[in-house]
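J.: Got a sequence here, can you build the structure:
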Amino acid sequence: MVRLKSTNAEIVEEIRVRGTVQGVGFRPTVYRLAKDCRLRGEVGNDGEGVWIYVAGKQDAIDTFVERLRVECPPLAKIEAIIRHPYEGDRIFTDFTIAESSSTSIRTEIAADAATCPACRAEIFDPFSRWYRYPFTNCTHCGPRLSIIKRLPYDRGNTSMAEFKMCPDCIRNYEDPSDRRFHAQPTACPVCGPKAWLERSDGKPITAHVFSMLDDVDAVCTLIQQGQIVAIKGLGGFHLACDATNEAVVQKLRYSKRRPDKPLALMARNINIIEKYCLVSAAERELLESPAAPIVLLQKRERDNQSDESKIQNPIAPSVAPGQNYLGFMLPYTPLHHLALKRLEIPIVLTSGNLSDEPQCIDNEDARKKLAGIADYFLFHNRDIVNRVDDSVVCIIGINSHDARNRFQILRRARGYAPAPINLPEGFKDIPPVLAMGSQLKNTFCLLRDGQAILSQHIGDLENVAASEAYKKTLDLYLSLLEHQPTAIAIDLHPEYLSTKLGKELAAANSLKLSGIQHHHAHVAACMAENNLPINAPPVLGIALDGLGYGEDGTLWGGEFLLADYRGYKRLGTFKPVAMLGGEQAIYQPWRNTYAHLKAAFGAELPPENLELLTFLKQKPLILLDQMIEKGINSPLASSGGRLFDAVAAAIGICRESCSYEGQGAIALEAIAESYILTHSEEIEGYPFTIANLEDGGQSPLPYLEPRPMWQALLEDLKQGTPQEVMAAKFHRGLANAIASMVDRIRYGEEKIDRVALTGGVFQNRLLLVEVGDRLQAMGIQVLTHGKVPPNDGGLSLGQVAIAAARSL
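T.: This is a model prediction of the structure:
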């Protein structure tokens, strides 16, 4: 490295800046500030971040460093500024930006960022060089993670390397006063990527049919005509159509093989979104942020819309059937802004894939896989190096008075990943660890220098395409960050692909392998993101989800764990009930209902003459009873998720079948939430009791016994009680039961003053608030998720934290 020579009684400093400081306009900012402070020296990128050498008066250097903290670029995040005096042998007469150097990788990869206001203005300005250019960007916005191949973040290390800058772009790039000074993806219509339209049947396009400005503008006309368009975006392909056209939305669902799961929406601006949803200040800020995620927004009630214009073009019912919320995002690339410019309606913008497969990122792959779904393709020739899905977030407890009125992330991807999560005290000097994550909603996590680098959402590893995408993304991260783990953390479930791959990596590289219990990892993730130090005393973790592999070989999913980072003690659970048919029980919820009734009432179903019981008696109950008795494909599971499925099916929601895990539970929450909002004081929850589960002669394990709940629910069915009332009574009763279990545990041998709420069931905002309110009223501190999802998307963070703590 170049060192400066101290001259004329001036001091010389070497300054190291670590954090998200590459690809965000950091060097240009350093240059501008150094010139303002009349300093001489040099700034450059390397594998550890940004290095700066400055020569000048002490007060000028101090001012420079302070201004650097305050005036850092909008996408930058400074983790540390380290200053050292030194002697050098070179004298500078000016301040310059040096070429990047290749050293050991310690810097961070910046997340992709939504189009900034300045670039947005340029693409709609007829006098701008970037007028209607769909790949306009600057140092404050544009692609980052999605195009990077290696560090440091320079154009030659991205998929922009093949686009040689024209003389005008070179002038912008080299002008310190320009917004595009050292903006690596900068381009213009002369020298940059191009977008074009194709028909999916391969026939030529007749341009005059669209009366279009260009191929991107034609997308608007196609959507208005009821066509489905596959659009190559920032991190993958999307399928777009008119969100107010029920017939075309149904066609999209059928072709994509996604019958029920909610579809994401995009609208041109906030005003259009507000016609359909309530938007708080916090939600507006999220929508307009550089991350530009999908935000779950409460639907407007049609009856409350006084302005007649607001009820025109309603959202198609099949966009989000049975939901109280719609997932909206704003345009986050120039291409989206241009395509939606003339649209006064929202569009569906869902991932471009077949159900359960990864999103397409390659043009030829999209032609093969999406031709049966899309009528047209909008392609471009900038390669997507890293697949990056849209992030999904929500605000919990908007009208609540407590600290849980906060941001919750449900899918962490574009705009957030791979920004590191600073781990709390004690994790700084632990050698590198790799955590492989779960089978569903997979992410993996790398630990280094006290930071957890969580991958973007990978998805469910249930088919060959998904598993290959997982391996490719993992290899890329290990290469990008030159990560050489000393230990690998895996889930205990032996059949998870992530577990198998972790074992292979550990064996091939002679690395320590750490098996982490699923729900312990959920609790540790919540502890880590709430900044509990490595030696913090145990918390009571309430981990509710579909299922996870227990250390006793059974399936867990409703657990009360006294846990720290190194270990845990199981202090309570939900009642273990058979999962009839194993995985079939997830997609045929009536199986859970029957198993719960069988567990509650024994050999015979209750004698009541109920439609539910008539339905169940049409099923092969003798065979199912034999399966339970002999333990054939009917593992016991203390699953919170399956309890929700059983109740939903019992009252007539998703009884026969569902198309995705938790569909019944989500619908149950939706109708309960609507009722509780208007009848909160009237609702008395269904009763649960606490019983003891004898555990091989050891101390009896308390569990929540739902038999009284089932008795009361069957009585309500007999009385013809409305579904929404029963759903509300179940939520309230379960919240009461969870609080009662906590009360029992904390006044036993263990003293509890802090509880972590985690697991996919706590995506249920109604249950989260109801449980949190009760625990806070008991004087207990409640920890919830905000930086990583409560579902399995956050599991790898907990795995990393546990493996790191155990290494000590």
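
J.: Going by C-alpha atoms from here, please, whenever you check contacts or count neighbours.
T.: Will do.

J.: Buried residues, the host helix or strand of residue 703. List them.
T.: Here residue 703 sits within strand 701-705, counting by DSSP states H and E. Across strand 701-705, burial judged by 16 or more other CA atoms under 10 Å covers 702, 703, 704, 705.

J.: and if you look at stretch 540-559?
T.: Applying 16+ other CA under 10 Å to stretch 540-559 flags 540-550, 555-559 as buried.

J.: quick one: which of these is nearest to residue 616?
T.: Closest approach between these and residue 616, by CA to CA: residue 546, at 23.0 Å.

J.: you'd agree the closest one is in a strand?
T.: Yes. Counting by DSSP: H, G, I helix; E, B strand; the rest coil, residue 546 is located in a strand.

J.: thought it was touching residue 665?
T.: No. At 10.8 Å, residue 546 does not count as touching residue 665 under the criterion of CA atoms under 8 Å.

J.: Which neighbours do those two have in common?
T.: Common neighbours of residue 546 and residue 665 (criterion: CA atoms under 8 Å, 6 or more residues apart in numbering): residue 641.

J.: got JSON lines for the buried residues of strand 701-705, with distance to residue 636 too?
T.: Shown next, in JSON lines, are these (distance: CA to CA, whole Å):
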{"residue": "702", "distance to residue 636": "16"}
{"residue": "703", "distance to residue 636": "14"}
{"residue": "704", "distance to residue 636": "15"}
{"residue": "705", "distance to residue 636": "15"}
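
J.: residues in contact with the strand holding residue 703?
T.: 570-575, 688-695, 737, 741.

J.: Now the element after it, going C-ward?
T.: helix 707-719.

J.: got the buried residues for that next one?
T.: Within helix 707-719, judged by 16+ other CA under 10 Å, the buried ones are 707, 709, 710, 711, 712, 713, 714, 716, 717.

J.: Also this sequence, please, to line up against the first:
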Amino acid sequence: MVVALPWEVAPTLAVGARSSALGAGRLAWLGSFAHPDEALAGLAAAAGVAPELAAVDLRPGDPAHLWAARAGLPVRAVARHHALVAATMAAHGLGPDEQVIGFAFDGGGYGPDGATWGGEVLVAGYKGFRRVAHLGYVRCVGTDRPHRIALAHLRHAGLPWDLDLAPVRACSTRERRILAGQLDSGFGCATTTSVGLLLTTIAALHGRVTAPPGAGHDVRGPVAAVPGAIAGLHGLAGGRAAGGEPYPMRGLDPGALVRAVVADVRAGVPAQAIDARVRATLVALVADQARRCARETGLDVVVLAGDVFDDPALTVEAQGNLPDLTVLAGRPPMALGRLLCAAAG
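T.: As a prediction, the model looks like this:
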């Protein structure tokens, strides 16, 4: 696939697990490759130019860092959620000096502070970003089992692990004891701000997701959206439950939302009604943060990026709730954003 770029760039190769892109001049060539060597060969042949710079994910130890060094290319690391916002900016033709209010909500990926980000509000352009807000940090033990994610969120919310809750029943007594020890001590844990993992928790609480067979992701790794998070997002997708009232949230602390959802689950509220209220809560959160940032920065363009916004009803409702701002969305390949962030310097 060949796409137009919003400004002229030096030959830059962005490599990633899902897609890679080579930009030169005002065009970029994109494709999916199993290995960076294949991306380099295939895209350089298509573009007729060799890259002068490699753009990679910020995560330390990413194999692409070592590959670029072996290939003799200078390396520029780009934060995942910056790249997500930049890709949407590029897809809508925003220029090299423009800035936006960017929401990057996804299953999670490495953040510059070493935590797993995924609930980010950024003031961003291609050249850089400033993190102005984020979902509250939650201590987790991996992301390979939805019920473990849910138990971590229950602990963060100050709720006991009572057996009337589906994710608690999904754990053996021994597993609960080990998890409790890790979450209390921090041993083997990482922290996350991921909205996708919060949605996984909610889906697990009303029995929608179980552990995916053979899963083995780690919360510290570069997860675009782990299987449990995808399942949680699908629980909200498709516009099946519209018109809910937002749950109360105290700022951006996910604990208040989890406590409210648990109360509804215990009261026998149908999953569809819970989904509608969760969507309404996210819409209200986006609107509140967007308006606050607009007042503080004078910016009037909002970008919705990340797989949480794959839910079309959520995206449409968020756009409709901000009639005074320009709201851009879409899912262009993240490699496009990584390329432009690196090229912008």
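
J.: Name the member of the buried residues of strand 701-705 of structure 1 with the shortest distance to residue 347 of structure 1.
T.: residue 704 (44.7 Å).

J.: Run through the helices of the stretch 201-345 of structure 2 in chain order.
T.: Remark: helices assigned in the stretch 201-345 of structure 2 by DSSP state H, counting those that start in this stretch are 227-234, 254-266, 271-297, 312-320, 334-344.

J.: Let me know which of those is tucked in deepest.
T.: helix 334-344 (a mean of 27; mean count of other CA atoms under 10 Å).

J.: What residues in structure 1 pair up with that helix?
T.: Under TM-score structural alignment, the alignment places helix 334-344 of structure 2 onto residues 795-805 of structure 1.

J.: Mark which of the contacts of strand 701-705 of structure 1 are part of strands, please.
T.: With DSSP state E as the criterion, strands contain 570, 571, 572, 573, 574, 689, 690, 691, 692, 693 from among the contacts of strand 701-705 of structure 1.

J.: How about the contacts made by residue 505 of structure 1?
T.: With contact set as CA under 8 Å, 6+ apart, residue 505 of structure 1 has these partners: residue 511.

J.: any idea how far the nearest residue to residue 712 of structure 1 once chain neighbours are set aside is from residue 273 of structure 1?
T.: Counting by CA to CA, 6 or more residues apart in numbering, the nearest residue to residue 712 of structure 1 once its immediate chain neighbours are dropped is residue 686, at 6.5 Å. Counting by CA to CA, to the nearest Å, the gap from residue 686 of structure 1 to residue 273 of structure 1 is 38 Å.

J.: that older thread, got CSV for the ones in strands among the contacts of strand 701-705 of structure 1, with distance to residue 17 of structure 1 too?
T.: CSV is the format used below for these (distance: CA to CA, whole Å):
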residue, distance to residue 17 of structure 1
570, 44
571, 46
572, 47
573, 47
574, 49
689, 57
690, 55
691, 57
692, 56
693, 55
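
J.: Counting neighbours, which of those residues end up buried?
T.: With burial judged by 16+ other CA under 10 Å, the buried subset of those is 571, 572, 573, 574, 690, 693.

J.: Would you point out the most distant pair within those?
T.: 571 and 690 (12.4 Å).

J.: With residue 618 of structure 1 as the reference, measure out to residue 671 of structure 1.
T.: 28 Å.

J.: When those two are compared, which one has more neighbours?
T.: residue 671 (19 against 8; other CA atoms under 10 Å).

J.: Report the secondary structure state of that one.
T.: Taking three-state DSSP, the label given to residue 671 of structure 1 is helix.

J.: Please list all residues in contact with it.
T.: With CA under 8 Å, 6+ apart, residue 671 of structure 1 has these contacts: 723, 724, 727, 728.

J.: Dump those residues to TSV, plus distance to residue 15 of structure 1.
T.: Shown next, in TSV, are the contacts of residue 671 of structure 1 (distance: CA to CA, whole Å):
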residue	distance to residue 15 of structure 1
723	64
724	62
727	60
728	59
